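Peer 1: I need the structure of the sequence given here:
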Amino acid sequence: MDPLLRGEQAVLGAVLLDPRQLGNLDWLEARDFYRPAHQALFTALRRLRSDGHPALTAEGSVPLAWLTDTLAQAGQHVRGLTASYPHTLIAACPRPAHAPVYGRMVLEGSIHRTVAEHAARLLAVAQDDAGQSEVQGAVAQADVLAGVLEELAGRWGTQPRAVAPGVLPITAATAEPAAAQLEDEQFLLALLVHQGGAIEEVFDWLRPQDFVSPGHGQLYRCLGALHHRGEVIDPVTVLWEVQRRGLLADGTFTEERLGPVLSDGAAGSAEWLGEQVLRSSLTRAAAGAALQIAAHADDQRLAPGQLIGHALHALGPLDEVRARWLTATSPPAPHRRPDAGEAARVHAALARSPTPSSARSTPTPDRVPPIGPAPNRGRDRAAPHQPSRSLL
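Peer 2: As a prediction, this is how the structure comes out:
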């Protein structure tokens, strides 16, 4: 027994029994029906209503022409409808007055089905983009899915608001990372270790979770901690930071795994390699969001409002990676030169702030010892390590 099939049959049977029920179903569309025959029948009923069929104003019992004309109109667009099928629909409707309730069941099934279809498209496009080292398709399809969720929320009568699920759905296992991805990440890390200042090219937008290998992500976190504290980055300091974080003791890293990064020099563009890692992270985030949304759509226990909220929440990590991708690939903003009016206002403001007379009359010695601690103008990279709090 298929509840959705019974619901579609019941709403069509209700309209065949009482044509005036169409006025209570203006929010329902033919595409909400799963079966093509039901879509054709609902379209035919709407067409007869717009043409002013006499059954809509008939008193007493519904004329037989309402059934035969509906069948003839729908038969022009779909095959397989028999003369007995309208009677099957009528028999499936317990109460014609319950047509809005049956219609809501049809709409609920349509929302689940629509979300699942668009999630499958996002997954396919993300996988295709990953194979071609592209992101445009996944980004565009994610925008389409977000727009569909907003439109469905409006039809259901709820606000499109992201809501975290109580328990994340179980999704299918993702594919193993390609060897080329691991090699690119390893080469980037080696470059950041051996090329002074290279981490500044990627530090603002590349994150540890962007690496497909968790171990590579942990090593990048160590590099980021050293950079954040203003300390030098070289094989010795990186190895020390790795052991400070307990990554040698817990087996996260071994000599074999760290050797290629710490011992081999590297030359290249950290920014370009970082963009490759971030591009891969974006397509993985799109695929992960698609799998989560598909799992939510398959859960028939979720009401449409819950499904839409959970789907929007699943798109959140993808939006965060997209924002960083935009930062990484956008050209730097051009330096704006102040116009003449702005320069005049600055000059006037300076003129209104005269130097105190005491400062003008007091001679300034060549060297004045500072009062209190000296301002921090950057740590000498040759200075020994001073303990500081890391935010990473």
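Peer 1: contacts, neighbours, all on C-alpha from now
Peer 2: Fine.
Peer 1: Give the buried residues for stretch 95-102.
Peer 2: 96, 97, 99, 100, 102 (16 or more other C-alpha atoms under 10 Å).
Peer 1: next one: stretch 296-315
Peer 2: Those would be 296-297, 304-315, for stretch 296-315 by 16+ other C-alpha under 10 Å.
Peer 1: Stretch 235-248 too?
Peer 2: Of the residues in stretch 235-248, 235, 237, 238, 239, 241, 242, 247 count as buried by neighbour count, 16+ other C-alpha under 10 Å.
Peer 1: One more, please, to line up against the first structure:
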Amino acid sequence: MDALFKGEQAVLGAILLDPAQLDTLSWLTPGDFYRPAHQALFAAMRTLQSSEHPALATQGNVPLSWVTDTVTEAGRHVRGLTSPYAHTLIAACPRPQNAPVYGRMVLEGSIHRTVTEHAVRLEHVARIDAEQQQVEGVLHHADVLTGVLGDLSRRWGTDPRPVPGPSTGPVVASPPVRPEQTEDERFLLAVLVSQPAAMGEVYDWLRPDDFADAGHGQLYRCLGALHHRGEPIDEVTALWEVQRRGLLADGTLSQVQLDSLLGGPGAGSAEWLGDRVIRSSVVRTTTQAAISIKALAEDETLAPGRLIGQALHALGPLDEVRARWRTANGHPSRALEKTRPAVRPDPAARMNAALSRSAARQPTPQPASHAAPVAPPSTATVPRSRASPSPA
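Peer 2: Now for the predicted structure:
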């Protein structure tokens, strides 16, 4: 027998036996119940409570009218509900005074179902937006899920704060990569290599992790390193940086793949292509978060507080990539402005500074240890040009 089903029966049976238990379950709503019949019965009890049913003021034995009126009121909203089932609920309650514990079981099941439903909806919207190259829909539903997690956290009595899960958690498969995503990435890398000023258009908000193809992301990291050091970017310097990082040796990039990326046409706008890449990153990050949250919600062993905290933690990467997407579209966030790198000096100035640091230094004389102090030279040994003038 399902424990959640037994918990719903027990809490309803406790209220039928003791209507005063409704006051101890003020935090429970009809929507927290899974079965429609149980939702209707609990809603009927709330309706009778608001209308001040005489059974609520009765001391001692509860009148039979409380049971019959509850079933009658609930029967207006759901079909197939009979009085014998109310007695089944009464028999399913071991102790009416344990109603708050039974209600907490019902709320726990409701939290898992609610998180699952919103995660599934978020994943569905993300897959649609991936086909249309849109991000507004997934960001809206991600904000809705964040708000729902906050409300559920307050209902459960905990603070809505992100909590990382265990390192041995379930392995979640990454969403599939669409061919047009890698095509945009190839065009963008070709533009960055062939156009000297193109890297400056995307450097502040595009990151290697935004690329769906890992090899493309590593090549972009190499180009970003050249740009950060103020060095020129072309086919030769990019190939040299790739070899220095061992990307060909470890198989991250193949020579054929590198030749196609570095020898591309290089036509187009880096800013426009970069915007398409980061849009795909937003949708891909949202899909990954939705899949992870759905897997967490389906784990019945996970307590509601941990479920909510780990779900908020799974949404964390989306906040970071969304802030950079807003910067790319002219709406920078304050958090990203604080982390923006400082303005880099002119390449010639950087080269001169490096040469000055490489110049040979004159050895500094070291004082001899345990030696007597040297007396200052007399004025007789000082040249005339440096001697003090004699007094007149």
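Peer 1: Superposing both, give me the TM-score.
Peer 2: Once the chains are laid over each other, their TM-score by TM-score structural alignment, normalised by the length of structure 1 reads 0.85; 345 aligned residues with a C-alpha RMSD of 2.0 Å.
Peer 1: ok, back up a step: helices - which of the buried residues of stretch 296-315 of structure 1 land there?
Peer 2: For these, the ones inside helices are 296-297, 304-314, with DSSP state H as the criterion.
Peer 1: how about those, which pair is most distant?
Peer 2: 304 and 314 (15.2 Å; C-alpha to C-alpha).
Peer 1: hmm, back to that, what would the buried residues of stretch 95-102 of structure 1 look like in JSON lines with distance to residue 202 of structure 1?
Peer 2: Shown next, in JSON lines, are the buried residues of stretch 95-102 of structure 1 (distance: C-alpha to C-alpha, whole Å):
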{"residue": "96", "distance to residue 202 of structure 1": "64"}
{"residue": "97", "distance to residue 202 of structure 1": "64"}
{"residue": "99", "distance to residue 202 of structure 1": "59"}
{"residue": "100", "distance to residue 202 of structure 1": "56"}
{"residue": "102", "distance to residue 202 of structure 1": "55"}
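Peer 1: so which of the residues you listed comes closest to residue 64 of structure 1?
Peer 2: residue 96 (16.9 Å).
Peer 1: The closest one maps to what in structure 2?
Peer 2: Alignment note (TM-score structural alignment): residue 96 of structure 1 maps to residue 96 of structure 2.
Peer 1: if I read this right, that match contacts residue 17, doesn't it?
Peer 2: Yes - counting by C-alpha atoms under 8 Å, residue 96 of structure 2 does reach residue 17; the two are 6.7 Å apart.
Peer 1: Tell me the spacing between residue 117 of structure 1 and residue 293 of structure 1.
Peer 2: 10 Å (C-alpha to C-alpha, to the nearest Å).
Peer 1: Between these two, point out the one with more neighbours.
Peer 2: Per other C-alpha atoms under 10 Å, whichever of residue 117 of structure 1 and residue 293 has more neighbours is residue 293, with 26 against 14.
Peer 1: need the contact list for the alignment partner in structure 2 of the more buried one.
Peer 2: For residue 293 of structure 1, the aligned position in structure 2 is residue 293, judged by TM-score structural alignment. Contact partners of residue 293 of structure 2, counting by C-alpha atoms under 8 Å, 6 or more residues apart in numbering, are 115, 116, 119, 310, 311, 314.
Peer 1: Okay, the closest residue in space to the last one that isn't next to it in sequence and residue 173 of structure 2: tell me how far apart.
Peer 2: Spelled out, that is residue 314 of structure 2. Using C-alpha to C-alpha, 6 or more residues apart in numbering and skipping the chain neighbours, the partner closest in space to residue 314 of structure 2 is residue 289 (5.4 Å). Between residue 289 of structure 2 and residue 173 of structure 2 the computed distance is 11 Å (C-alpha to C-alpha).
Peer 1: ditto for residue 13 of structure 2
Peer 2: Distance from residue 13 of structure 2 to residue 173 of structure 2, by C-alpha to C-alpha: 43 Å.
Peer 1: okay, the angle between the helix or strand hosting residue 293 of structure 1 and helix 304-314?
Peer 2: Using DSSP states H and E, residue 293 of structure 1 sits within helix 270-298. Counting by axes from the mean of the first three to the mean of the last three C-alpha atoms, to 10 degrees, helix 270-298 of structure 1 lies at 170 degrees to helix 304-314.
Peer 1: Looking only at helix 270-298 of structure 1, what residues are buried by neighbour count?
Peer 2: Buried-residue list, helix 270-298 of structure 1, by 16+ other C-alpha under 10 Å: 270-271, 273-297.
Peer 1: so what's residue 15 of structure 1 up against?
Peer 2: Applying C-alpha under 8 Å, 6+ apart, the residues contacting residue 15 of structure 1 are 21, 22, 96, 99.
Peer 1: Same question for residue 206 of structure 2.
Peer 2: Contacts of residue 206 of structure 2 (C-alpha under 8 Å, 6+ apart): 274, 278, 324.
Peer 1: how about CSV for those residues, with distance to residue 347 of structure 2 added?
Peer 2: Listed next are those as CSV, based on distance: C-alpha to C-alpha, whole Å:
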residue, distance to residue 347 of structure 2
274, 25
278, 28
324, 26
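Peer 1: and residue 26 of structure 2, how many neighbours does it have?
Peer 2: Neighbour tally, residue 26 of structure 2, other C-alpha under 10 Å: 10.
Peer 1: Number of residues surrounding residue 113 of structure 1?
Peer 2: Residues lying near residue 113 of structure 1 (other C-alpha under 10 Å) number 17.
Peer 1: Isn't it up against residue 297?
Peer 2: Yes - with contact defined as C-alpha under 8 Å, residue 113 of structure 1 reaches residue 297; the gap is 7.1 Å.
Peer 1: how big is the offset of the lengthiest helix in structure 1 relative to structure 2?
Peer 2: If you go by DSSP H, structure 1 has its longest helix at helix 99-132. Here the mean offset of helix 99-132 of structure 1 against structure 2 after fitting is 0.7 Å, by mean C-alpha distance after the TM-score superposition for structure 1.
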